[in-house]
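Colleague: Got a predicted model here, sequence first, then my questions.
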Amino acid sequence: MGWKYVLISLVVFSAFACQQKETESDETATKDYIRPIPGQDEPVDPEILDKGEVLISYNACYDCHKKDGRFKGPAYRDIAKRYPRKQVYIDLLAQKIIAGGTGSWGNPIMPPHPKLTQEEAIAMASYILSLK
């Protein structure tokens, strides 16, 4: 009967130790995944944010992105956590929306959206960065 107690204790301890390590690595992975850029948010016109939300809804962006939680691409809230809402980052993201890209969030490839205007892509990026 003693060996059963030792075996059960070992199994329980191993399961707990693995679970603890998995939690720690998940937290580290999340921090590495987002890699926030320091900076203060700038105000954005609410009309631009409304336009950006509508454009995202009508351009199949939700096929690859969600507001919360990774899907094929990063979650919008994770993008907002990474980039401060500053015009330079809004312009950068707008360009990525139009031209497509890869590497910023791992292996997913975002296809280009050449039919969008710069103004539309700026509205979309502004909306995304407002989701903090």
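Modeller: Perfect, thanks for sending it.

Colleague: Only C-alpha atoms from now on, for both contacts and neighbour counts.
Modeller: Fine.

Colleague: And for residue 87, the neighbour number?
Modeller: 16 (other Cα atoms under 10 Å).

Colleague: Next one for the comparison:
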Amino acid sequence: MSILPITRSFASAGGLLLIILFMAACNNEPHQTVREPIDYIKPIPGPSDSVPVAAAKKGEVLIGYSDCYTCHKDEKRSIGPAFRDIAKRYPVNEAYIQYLAKKIISGGSGSWGAAVMIPHPALTADDAQTMVRYILSLRQ
């Protein structure tokens, strides 16, 4: 009696089983990895003041003449967060206006992920605060 036919039948059965398992696992449907959107806007609680229209308009002009739109857009995240998203996060009050103005002047990272904002040391504190007032005026 030869052992070779038995070995072949086991090998054939094992190969057939492997093919069946592979086909069942694949089921011919395309696999897509769906990434859930990350809500990176975590609002900071606190009272909000209103932004005077004249201050908001002046801030919008200052932003228009700066390099802000290189990395930011009003409505949609770009390299940095959207201005509306910044407005949703921070309360409109003098403490946050000063804080954000200092961040614009000194630059930084980590508040909105890995993106790095370059420093703007030539910008005056008053102009940076006016720009922040415009950004925070976009709060809805």
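Modeller: Thanks, I have the structure now. As the structure is a computational prediction, the values presented were derived from the model and not from experiment.

Colleague: Work out the TM-score between the chains.
Modeller: After superposition, the two chains reach a TM-score (TM-score structural alignment, normalised by the length of the first structure) of 0.78; 115 aligned residues with a Cα RMSD of 1.9 Å.

Colleague: and the lengthiest helix in the second structure, what other elements does it pack with?
Modeller: As assigned by DSSP state H, the longest helix anywhere in the second structure is helix 4-26. With contacts defined as 3 or more Cα pairs under 8 Å, 6 or more residues apart in numbering; DSSP states H and E, helix 4-26 of the second structure has no helix or strand neighbours.

Colleague: Give the next helix or strand downstream of that helix.
Modeller: Next helix or strand after helix 4-26 of the second structure toward the C-terminus (DSSP states H and E): helix 53-64.

Colleague: residues of that next one that come out buried?
Modeller: Buried residues in helix 53-64 of the second structure, counted by 16 or more other Cα atoms under 10 Å: 55, 56, 57, 58, 59, 60, 62, 63.

Colleague: Over to stretch 62-82 of the first structure?
Modeller: Per 16+ other Cα under 10 Å, stretch 62-82 of the first structure contains these buried residues: 62, 65-66, 73-82.

Colleague: and residue 75 of the first structure, what pairs with it in the second structure?
Modeller: Matched to the second structure by TM-score structural alignment, residue 75 of the first structure sits across from residue 82.

Colleague: ugh, wrong one, residue 52 of the first structure
Modeller: Using TM-score structural alignment, residue 52 of the first structure sits opposite residue 59 in the second structure.

Colleague: got the buried residues for the longest helix of the second structure?
Modeller: The neighbour-count check on helix 4-26 of the second structure (16+ other Cα under 10 Å) flags nothing as buried.

Colleague: what about it, distance to the chain center?
Modeller: 48 Å (Cα atoms, centre = their mean, to the nearest Å).

Colleague: is it true that the match of residue 52 of the first structure touches residue 131?
Modeller: Yes: between residue 59 of the second structure and residue 131 there is a contact at 4.0 Å, judged by Cα atoms under 8 Å.

Colleague: quick one on the thing from earlier: report the two of the buried residues of stretch 62-82 of the first structure separated the most.
Modeller: 62 and 82 (19.4 Å; Cα to Cα).

Colleague: Longest strand in the first structure, by number of residues?
Modeller: strand 106-110 (DSSP state E).

Colleague: What is the corresponding segment of the second structure for that strand?
Modeller: Against the second structure, strand 106-110 of the first structure falls on residues 113-117 (TM-score structural alignment).

Colleague: And residue 68 of the second structure, how far from residue 18 of the second structure?
Modeller: 58 Å (Cα to Cα, to the nearest Å).

Colleague: meant to ask about residue 129 of the second structure, not that
Modeller: Taken as Cα to Cα, the span from residue 129 of the second structure to residue 18 of the second structure is 67 Å.

Colleague: likewise residue 58 of the second structure?
Modeller: 70 Å.

Colleague: What of residue 104 of the second structure?
Modeller: 60 Å.
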